[in-house]
Structure formats: structure tokens, C-alpha cells
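Q: I would like to see how this sequence folds:
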Amino acid sequence: MRLKISLKGAVQGVGFRPFVFRLATELGLKGWVINDSSGVEIEVEGEEKALQKFLLRLNAEKPPLAHIYSQDVEYLMDVGYATFEIRESRGEGRKEVLVLPDIATCEECLRELFDPKDRRYLYPFINCTNCGPRFTIIEKLPYDRPHTTMKTFEMCPICKEEYKNPANRRFHAQPNACPVCGPWVSLYTSEGILKADRDKALKLVAKALKDGLIVAVKGIGGFHLMCDATNEEAVRLLRERKRRSEKPFAVMFRDLEQVSVYAEPTELERALLLSPERPIVLVRKRRDLASSVAPGLKRIGAFLPYSPLHHIILRSVDFPVVATSGNLSDEPIVKDNAEAIQKLSSFAHMILLHNRDIKRRCDDSVVKVIGGVPVPIRRSRGYAPMPAKLPFKLSRKVLALGGMLKNTFAIGFEDTVIISQHIGDVENLETLRSFEEMVFDLMELYEFEPELVVCDLHPRYETTRWGEVFAQSRGIPLIKLQHHYTHILSCMAERGLKERVLGVAWDGTGYGEDGTLWGGEFMVCDYRGYDRVFYIKPFRLIGGERAVKEPRRVALSLLFEMYGKSASDLNNETVRSFTQDELKNLYIAWSKGINSPYSSSVGRLFDAVASLIGIRQKLSYEGQGAMILEDLYDPLVKDHYAFALEDKHIDWRPMFYELLEDREKEKVPSRFINTLAKMCLEVVLRIGVEKVCLSGGVMQNDPLVSKIREFLEKENFKVYTHQKVPPNDGGLSLGQAVYASL
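A: Reported below is the predicted structural model:
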């Protein structure tokens, strides 16, 4: 008999064809295997029992990086194949094969990298079919060397033999190379003058880091800015040059042992640090690095080397290094050599380049354990562009543009949504250009033509404006979808939920259907629409956008709501941060609604608490106050403040009256977070929908999510949180893609 097998999924560039070759040969089967634009095609013929064993072992023993999403099997008459062979790839047909993310250096390659007897000893571009770059080097499908940025490097005879030998783990490893035939590194001064190549360049990088200098290093998906994470002067200089006053820097450690000197990762966090995706993981600090690494926070973003180049650098120094994105704050990460010389020379004393081109920018991913579950905070390198598989099929091919902050976009077809890498905040021309470049790049890679565009409802989002122009130019429909409903759709889709749910969407801000700013929403949702059943009682944001950056303005607005004009006479941290003239003018703005829109945002309530207890009056980055409050949470504090449910409103005023009178200031953050969880419980009990989805940026708060889960599960409600896409705006594109899909 003959079996024809069609596989779709992440099955190219993972050693799948040599695996099939070895398996078929071992079982005495004849036929062939081939890559095509849809995935992998296999034909095997032989005895029926051998074919059954082949089919069973095909799934049970597949390569570790392979993901099979669909498998079509057809039994046919045999045609008398003489051998089993691996055929040349073919590129015609519909592009359905999934592109793999970039995978961290495997243990076998690491052993070779640091073996003085190996021909790839200290070679910064060592890889095999189990590791190395994929997404950042592929130019088109199918995934073969001529379709990657490695096409300019002709393999030497030894590398070519490895590449063609099905028994070798480098069989069809598309970036395969060695010091004789592959890419190399070069070190330049900030003025663009060549200092050294290859091994000498690497030694000079190590010396520069030891001397307290800043080095820009080209990696897999872009550049890092690196310096000694234990050197306060070096870290402070990097902050000054990058114009990033307090936002925490990520720190790359040599290995888990070094992480444990400075931090206390849990077992789950250790597993995440070691995972093939190698994300930045938020872990509790044990002792300080340089104080400027993560000012005022009890957690640091730690990660391990994921490319051979990183491994070489971290083993060349005896300290961890700051490894932050190589860009000016709020601009896209730099990826090209000429761009690096132009843009990073003002940050770095030296720039380490290499001549393997990066096809697409891909920043580091960030993961946090929330409620006992790993949750992506930024989904990018290592994860993108792996798809979300849906429990239903989409009715149309859709381009989903995401939001403005922490942007990702997505393309959706059939039961698959492919979500882009993290793009960032689309607030300026540079990031808008990067967004547009990536949209067209992904569409071209998959030969994708959308039939529908979905964007955020906010009229001032750059992504919304771009979507209007794009849809009009293609003559296709555009849907503008409410922000918080989209958050809940995102959670429903990734968790495979089809039925109606109660969604709790809490974040900093989002444009509401009534023209106000939402952010404390309870919605009964399905894929066709929502009912806003409860929300935080709206309050004014004095100064609009300024209130987002100045928690004291939010707190003052709440005080005006509670005490009227006499709030100006109160003796607390918020009021003391203003002059009397400022208080008079701000009261007028508040009372007359001058540039003071209404908001129901829970994120802004966090800001108000941070101001009232003297933690922050102004923020230097988004979410700073909330992060500090989370750090101050004490699980031993069990009580909470009062609140009231009135019509569809949750009245926050009783909570803040009690909070202002609370003499145990150190317990305020815990009681505040407990109160929010109690609000959730009371609303869920009143509405009575069994399945509850938690989404939005506020749901990145570990104690809050843990407490909500504890309260609701005790009452037999089922709680669903994010695990595959971020609860913040980085997950919006998935929710947009699935709207009205059933």
C-alpha cells in the first residue's frame, strides 16, 4: 500500500525531512518527502503494518521544534518506488506553511562552540536544525537557503556535506556556516572607524565592557545596547544617552547560577529562563545590581544568552550586562549596519556589527508569572510569528491592526491568526513607518490579501487612520472595534471559548462608544457583540493626556469629586505637590470640564493611590506607579475598603474616604488591591455568568489576578486569563481578527 500524507504547521526548518527519511528507512519503506508552500508532503509505500508504525511514530517522535496543526492522510495503490528520497523543495501553490520563530542556541551547538578542538570553536554564528535564526532571516517561502539572508554565503565543502547529509543534524539547516565560509563580526568606533574583525573584535568588546564602556551589539532581530550591569556610572550614562530616566533595563546573565546571585527565580521562572524562546522573565531581586538598573522596583527583567554571540560575550566577562533595545526611546529597534552607525553612535562607545542581514526587526519577548501562569507581557522574538489556532474558521481573510500602544497586528485566515512581533507605541513617524513596513512584509511573506480590515475605535490612533486609508485604497470594508470588548475577544479566542462570557477589561485607557475614556469595564460578550453591564463610576482626568503622566492630577480630581473646592485645603501628599495658584486653576478646569474628559479607568485609580500615599506624583514611564504598588502588596493583609454598586456604576468614593483615613499607610496598597478583587466578586455574583475572562493592562498585576481568581473560584466560577498573547494592548490584534467570525 501507499500512504500520502500532507502536514501543515511549523514543519520546515526543524529537521523534519531528515527525520522522515530516517524513520522510513528504518521501517523499510520507499517513497519521498518534500517541502512545499503548504508544509510537508510525504509519500511512503510498503507493508500495511510498517505504514501503521510509520504514521504512529511520525507524530510521537517528531523533532522537538515541530508543530503539526493538520494532517491529511490518503491510502492509495502502490506505484513501485525503488528508494526513499528527499526531493527538492517546490514553491508554487498557496502559502500556508508556518514560519518558525528564532530559537535559542541548543546544547549540542553550545558544546561545540566552547570546544577548542571543534572547527566552530567560538564561532558566533553556529547553528543547526534545532536552533538558530528563522523568522528574522527568511525572505520568502518555502524556507530554503536561497530564500534567506544567508543566500550570499557560499558553503565550504565541509558545510555543504553536512547540509546534504540526512544523517547530520545540520541537514538543510538553512543558516549553516563556519568560520571559513560564513558571516563574521566587525567592531567599529562610534565614529564609524573599523577597529577589528572576528576573534579580535570579540576580545575588544569584552575589554570595553570591563572598562565601563557602552557597546552596541548586533544580535538576531536587532541591536542591543550593552554595559556592565554592576557599574552604576556606566548604567547611568546609558540612561542619560538613551533619554530613559527610570524605566527598568533588562539584564542578560551568563547562566542560571549567575541569575541566582542577584535574583530569586521560582522553579517556573527558572524553566522560562531556560526555554528555547529565551524571553526576558520578571523575577524578584535578591541583591542590587547597579541601582539605576531598575530604580524603585523589587523585580528585574532577567534573561539568558540566546545566540552564540551573546554566549561568547557573557563568558568573556565575569558580570551580567544590561542588554536593552538598541534604539532611541519610542523608536523602532535598529537592525541594519548603516542605520546602527548613524543612530547608535551617540549612545555607544563602540558598535559590533556582523554581515548577516536581518530581514525583519524582532525585539526581545517579556514574560511574567501572573496568578501562577506564565503570561507574555511582550510577545516577540522566540514566539512570533507562531499562530493562534482558533476553535472555528474565520468567515473572511482579515487584517487586524491592533492599537496604538504596545502594538502588534495580525493576519487571519481559516482557523489561523498569525500575530506579528512587538512593534511598540505607534506615536511618531518612525514607528508608523516601521508598522507599515511590517504589515506589508507579513502580507507579502504569506501572499495574503485581506478581505476585511479591523482597527481600534479611537479616532486619533495612528493605526486607525492608517487603516482608513489602506481599506479605502483596496476597496474593502473597515470595522472599528471598541477597545475593551476587543480585549475580551482576545482572551476568548486564545482560550478556545465559544459561548457567552463575562469579561472584566481593566486598563489605563480606551475609547468608549459614548466618547468618554473607558478602562474599568464589565461586559457580557460573545463574538457578535457585548453589553456593558457594570463599570467604574467615571471621574475627570484634569489636563487630559497630562493626567496620564501625572498621577497627582488624577488623585486631585477624585478629591474634588469627594470634597469639592475644599479639597484644596486638605493636608496630604497630593495637595502639597501643587501651589495654591495651580489648585485654583485646576479646580476651575475640573468644575467646568476644560480639557478634563471623563474616565472609568482602573489603571488611573492605581495612579491616584500612588499619588495619595506619596509614592509618585509624576511618572517617568507608563504603569510606574502601579508596578510599585504591586511590589508593596502583602498577602498577609486580608481586609479591604468599602465600595458601592449603584445601577451600573461601581462607586469608588467609599474606598477613597477610608483610604485617606487609613493610618497604616504601609497596608494601603494591599487593601486597595483586595478591594478591587472584591468589586470583581460582587459584580460577578450579581451578573451570574459562569465563565469570566480577565484582560487589559491592569490584569498584569499578579496579586490582583491571584486574588480575583481565589474569590471567584471559591464561588465555582471559571476564570480565564491570557497565556499566549499579552493581556495589554499587544493582544488586541487577536481580538480584532476574530470579531464577527461565527
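
Q: make it CA atoms for all contacts and neighbour counts henceforth
A: Will do.

Q: And Lys247, how far from Leu289?
A: When distance is defined by C-alpha to C-alpha, to the nearest Å, Lys247 is 15 Å away from Leu289.

Q: and for comparison, fold this next one:
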Amino acid sequence: MPKDSHNTYQIKISGQVQGVGFRPFVYNLALKYQIRGTVSNNEDGVAVYCNSSKKKVADFLSDILNHKPETAIITTYSIIDLPYIEYNSFEILPSEINKKINIPLTPDFAICNNCKTELSEAANRRYHYAFTTCVHCGPRYAITNKFPFERAHTTMDDFIMCDTCKMEYKAPTNKRFHSQTNSCSSCGIQLQLTTNSAEVITKNQIDCIDDVASFIIKGNIIAIKNTSGYLLCCDATNRDAVITLRKRKKRPHKPFAVIYSSLEAVKKDFNPSIHEERMLQSGVAPIVILQNTKKTAIAVNAIAPNINQTGVMLPSSALLELIMQKVGRPIIATSGNLHGSPILSEEKEARKKLEKVADYFLNHNLNIQFPQDDSVVKFADSHKLVLRRARGLAPNYIEAKAISKEPVLAMGAHLKSTFTFVPNTQLYVSQYFGNLENFDVLERYKTAIDQYIELFQTSPKTILIDRHAQYESSILGEELASKIGAKIYPIQHHKAHFASVLGENQLFTSNKKILGVIWDGVGLGDDNQVWGGEFFTYHNSKIERLTHFEYYDWIANDKMSTEPRLALFSLLNDKNLVKNKFSETEWSIYTKTITKNTLITSSVGRLFDAVASALDIVDVNTFEAEAAIQLENCASSYAGNHFTDFLDGFDYDKIPSQYIIETITKTYRKGGAKEQLAYSFIYTLAMAIIKIAQKNHIDTIACSGGVFQNSLLTEILIKEAEKQTLILNLNRELSPNDENISFGQFMYHQHIKN
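A: Below you'll find the predicted structure:
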């Protein structure tokens, strides 16, 4: 034995390194280097102990870093000299247990290409097996009970591997070597197809797929239990089937997503950019919003009424892959839930709530611990906008640095709720839950918080809530703090948004003054008014309000968020211009209400609503943000170059909200084209940001808030900032909407002095 092999080293690797095939990868690399030792999962990631020379262990680590599994993310690593320990071989050891974990939670991964190929090979033992996975793909977070990531710590523990699966699991050259989700049709998860009255049609695995495909082609609606929750599916080329699903789900206009069998199939109907293609084919397999084309063969007007975009995805699991192969056409795939409720994952509850929506149920017996919706993204040029961060993207957040000295729980917002838990040096941003006014959503949110506290064996010492004390997240935070004796701090909504984009772009250490542009629908301001059109500055660890959109009346409380005509009514001097949009009774009520009103708002979200109503696009929303989406759709259809900055030449301290609306309304009523006016409105907003930055001699801008989900606004802003050599920062991995509030609350708590 060479003398230098009498050295022992420990290699510590942290990051997303569990549930990604990391130990099998290290094992095979160790054999290549003829290194003896062990590799195991532990509470901090992966630990390698080995006998080696100093040079060889350095080369070994370099190879690990440069050729790691595709789904692994390494954040830190180190080599430590140890007293000599003799190893006779290299082996994978069982994980250390009963320790508090300090690692990112591994998200679910879409089915990989190798597993897809196996599904179609008649001689392969996983031919048509609907739950085919390997070390590189399959559910992870959805089935986790506790960590480190081992089969015994997941709901796969209910399934005992057969002898052949065990052989694969133990074979170093097999792609399922140490795959914790390994199973096959003999020992694994089983499908069952039933009617909506629970009558069993078949338990034969191949027949289940064949029958589901046949039912879809015939125009039926199927509730399919995927590996992260139920989906409601029907033929996307069958207009009648799509309309039937709308009626049954009581969802008259909100767009549905569509699954295609392959990227090639997508390209027959759309012209995705290279960025959109990569996202569709990524391990996340999210819904990607694509621009419609004239060649689109699906029932677009029924799928996304009055919107020239469609949410498209590829199969995220072997089950969906098999169904898509058999159906041979695109299918609708919308979350299996009732309006406003969380996605369902348990068979009895799904049947109870969806029996009048679905004709048939395709169930399976894998328990889902953390149900999740599909993630949704779209692109503004090359910039990725996350609209919903869920399956494949949640729960961990890799880039953020957690510097808390004690465990912190940030409760997030009221709508598009998430929470952020910091039990150690890692930071965990939960998946999207939804509107906490819904009882089932609130219960799911509460349950998930309890699961995290149990998973990490840690209770928070500090709880962060929104300044709005009546938000369900704030109420729950107060209750939890009282119960466990934690400190509690309220944080203003828009400052949390600003802190989120500062944190994502690591700007807290910047010596420059940064302009924060935070635009959304609603949030309680420091003056107890309704904010939503804010300009802040960040400098020397302090956030200050610089200016805002001019206040206007906030009327009818939450109704103003759902009826764009009310925003228009509030903003116009001559209210009679919109009298035709109300009944006599409504007119009488609102004209009296506005004279007694005490609340005012700077909301840019409601400004979008007012423009949508002024241009006769939407007066009353049938789903959240309908007016804003339709307005963006209208503006995007403008092909000319005669757009206007309505505020060109103006010098103002506050953005004149009322003037913008008055100008648009009068121009439209004189015959102005709505497409041109819609585009000009969005261009005006983008230029307002540029001008505020220049007026205050600030060259770095950070934007957040739900308004920045508008890809047209973002595209214009990116181009104009570049022209003026301004540095523009946007949310990157988190959504600009209220999903980032919990993360922002924590960032604010850690970095802001005032």
C-alpha cells in the first residue's frame, strides 16, 4: 500500500445532494479512483470518508464538483484531515438519523428521457409501468416524511422491493443503484380506474391507461391522481369537453393548461423560444405560457377565452407520459380542486368533492405527503417570470444566505400564500398555497407549517407577520407566537416585496442607493392607507418611501379588487361617464359611498383595472387578475409604433394616477384604438420608473409586486433601462407576486435597521 494512502480525509458536501443519485455517483467515482472509504447522507448533506493521497483526494473532489448529477446543486464543500482510519473497500452507509437536518429539501423531478424510453420497450421490465423512476427523476418532496432522504423516510416505505428491484438497487452499474423510489409493476404502486360513484372498472395496469385514453377521446372528464395531486383532464381539441369542464368546475373564463406529448408536438401548435423550450424540457416540467399561433389546433377559445396565450406543459411523470402516448393528442390538465380550494391528493376527499366534475377517477395507492400544484412560468424576452412556484421549484431556495441566530418563521401574505422557515442555516420557502380566506387552503397551510416544525424538530423563536393584523396569516402567526412563546414582528407588505428582490439579487451589501419599485393590488401602508404604487430607496440598511402614485378613493373594500369598473368610477372626475356600467341601485349606492369614503389607495393593480374598464375590456372579473391579463393581451396585439408616454414632459412629485385615466378615457371615447391606448399605458408606466430613477440620480432599480408578472411591462422596462444604462433587478427564482412576501419578511428582518 502506498505510504500516502495512510492519510484519511473527510469530504463534506452541502446543497441539494440528497435524492439526486449523489451517493451512487460518488461510489462509482471512488471505484474509478481506487479510493477506499464510505459515503453517507447526514444532517448537513453528504459525508465522504476515505483513505487517499492529498493529490488524489483533491482530484477526486474536483471530479465530483465538475461531473455531479444533473439535478444536484452543491453550495459548500470542504476537505478535512483526520486521524488515520483504515478502510478495506468503498461502501454506501445507511444515513445517520435522529439529528436535526440542515440541508435543502429536494423537489420533485420530472421523468427523465431514459425512463421514458423504458416505458415503450416491450422487453423492458418497466414497460408500461406508470410509476417508473430512477435516481435522477420522480417524486421527492411530495412523498417525504422526514430526512435524510431514504426510502424508509418516504411514503415509498409502504412498498417492499421485489428481488429483482433489490438486485438493481444493489448493483453499482445499474441506473437504479440506491434509488430510494425504485419499484416495478410487481412490487410497486398500483392503479385503479373507477366511475365517479366508486364502481371499479379495472385494476389491470395497462387497461387503466388504455381505458382512460379511450374515455378522454370520447369527451369524458377524468380525475387523474398524479404523483403530486389530482388533475382534471379532458381532450383539449374537443371544445364541448372543455366547456363541460368549465361548467362543472364553475370556472367560466380562467385559462386551463394543456399537456402535450413532446416538444415536437408543442411545435406543431406554437413557436416556443429557446428559453421556453429549455424550460418545458427541464426537470421542473412546469406550465409555460406560450403565445398562440394561427396553426394552433387545440380549442384555444374554450381553453383561454379572449387571451392569445396558452399554458403548455410536457408530462411530468411516467403516468402522464403513458396517458399522452395513448391519447395521441393534447389534453387539458387543470388542478383537481373546486374553485379557490387547494389541490386534492387523497382519494376519498377527491371523490367527495369532484364526483360531480369528473366522470371517472384514475387512482393509485401512493400516499402524497406534500400535495402541490404545477409550477407556472412565462418569459419576458429571456427573463423568466415565475407566476406560481410549486411542484419542481419548491420548497427550498438555494441562493439565499440565512444568517439568523435563532429559528424564524415568516408567515407571508393573505393571497398567494407561502411561508418561509429558517430552522438553521438553510432557508426554506414553501410551495404556493393560495388564498387563506378559503378554509381548506388555510388548513393545508397550517398542516404544512406543523409538518415543517416536526420535520426539522425545531420551533420558531421569532415569527414574522404582515402589518395587516386581519390577514389569516397574521392571525395564525399571533396565535402560534402566543402558544410557543415566540417573539413576533409585523413587517409592512411592500417593504417585504422590496426586501425579497434585494435578497434574491444579493443587494443588501451594495454601497449604492437602490430604487425599489413595488407595484401590486393591495397592502396596508404605514399610514394605514391602501398602498400599491410605491417607490422606495434602500441605502445603509434602511428602506425609505420616496414617492408613490397619487392617492384615489378606495371604495367598496374587497369588491374594488374584483370589479374594475369601481376603480374607473373612483378615478374619473366626471362619474357620469361610467354610469352605464352600473344598475340604478348600484349607482345610487356607490355615489353615496364615495362621499363618505375615508380609505384611499395608490394601487397600480387597480390602475390596470381602471384602464381595462375604460377601454371596455373587462368591467367585472370572473377570476383573479382577469382585467390585467386581458389588458396585457390587448396591448400585446398592438403592432404599430405610434405609442405615447402620457406623462411626457410632465414634472411631478407623485405619479398622477387620475390624469392617466382621464387621458385614456377621453381619447378612447373620441375614437382612439384600444390596442394603442393599452400599449401606451404600459409604456407610460415603464417610462415613469426610468424618469423617477433619473430624477433622483439612482442607477440601480429593483422591481417586485404582482404587477411585474406583466411580461409586456417587463420587456419594455428591460429595454428602456438598457438604453439609459440603468441596472434593473427583478425577482428571479421567486414570483414577483405575494408568494415572495414570506421570503421578503425574513430578508427585511435580517437586514433592515429601521
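
Q: about what we covered before: so for Lys247 and Leu289 of the first structure, which residue has more residues nearby?
A: Of the pair Lys247 of the first structure and Leu289, Leu289 is the one with more neighbours under other C-alpha atoms under 10 Å, namely 22 against 19.

Q: which SS state does the alignment partner in the second structure of that one fall under?
A: Alignment note: Leu289 of the first structure maps to Ile298 in the second structure; criterion TM-score structural alignment. Judged by DSSP: H, G, I helix; E, B strand; the rest coil, the three-state class of Ile298 of the second structure is coil.

Q: Which residues are in contact with Ile298 of the second structure?
A: Each residue near Ile298 of the second structure by C-alpha atoms under 8 Å, 6 or more residues apart in numbering is listed here: 236-238, 269, 330.

Q: which one's the longest helix in the first structure?
A: Among all segments of the first structure classified by DSSP state H, the helix with the greatest residue count is helix 668-687.

Q: Can you check which part of the second structure the helix or strand just after that one sits on?
A: Heading C-terminal from helix 668-687 of the first structure, the first helix or strand you meet, by DSSP states H and E, is strand 691-695. With TM-score structural alignment applied, strand 691-695 of the first structure matches the range 700-704 in the second structure.

Q: Just give me the neighbour total for the counterpart of Glu451 of the first structure in the second structure.
A: Matched across to the second structure, Glu451 of the first structure falls on Lys461, judged by TM-score structural alignment. Other residues lying near Lys461 of the second structure total 17 when counted by other C-alpha under 10 Å.

Q: which ones are touching the nearest residue to Lys461 of the second structure once chain neighbours are set aside?
A: Of all residues not flanking Lys461 of the second structure in the chain, Ala486 sits nearest, at 4.6 Å (C-alpha to C-alpha, 6 or more residues apart in numbering). By C-alpha under 8 Å, 6+ apart, the contact set of Ala486 of the second structure is 460-463, 480.

Q: Ala486 of the second structure maps to what in the first structure?
A: If you follow Ala486 of the second structure across to the first structure using TM-score structural alignment, you land on Ile476.

Q: Please report how far that match lies from Arg94 of the first structure.
A: Distance, Ile476 of the first structure to Arg94 of the first structure, using C-alpha to C-alpha: 22 Å.
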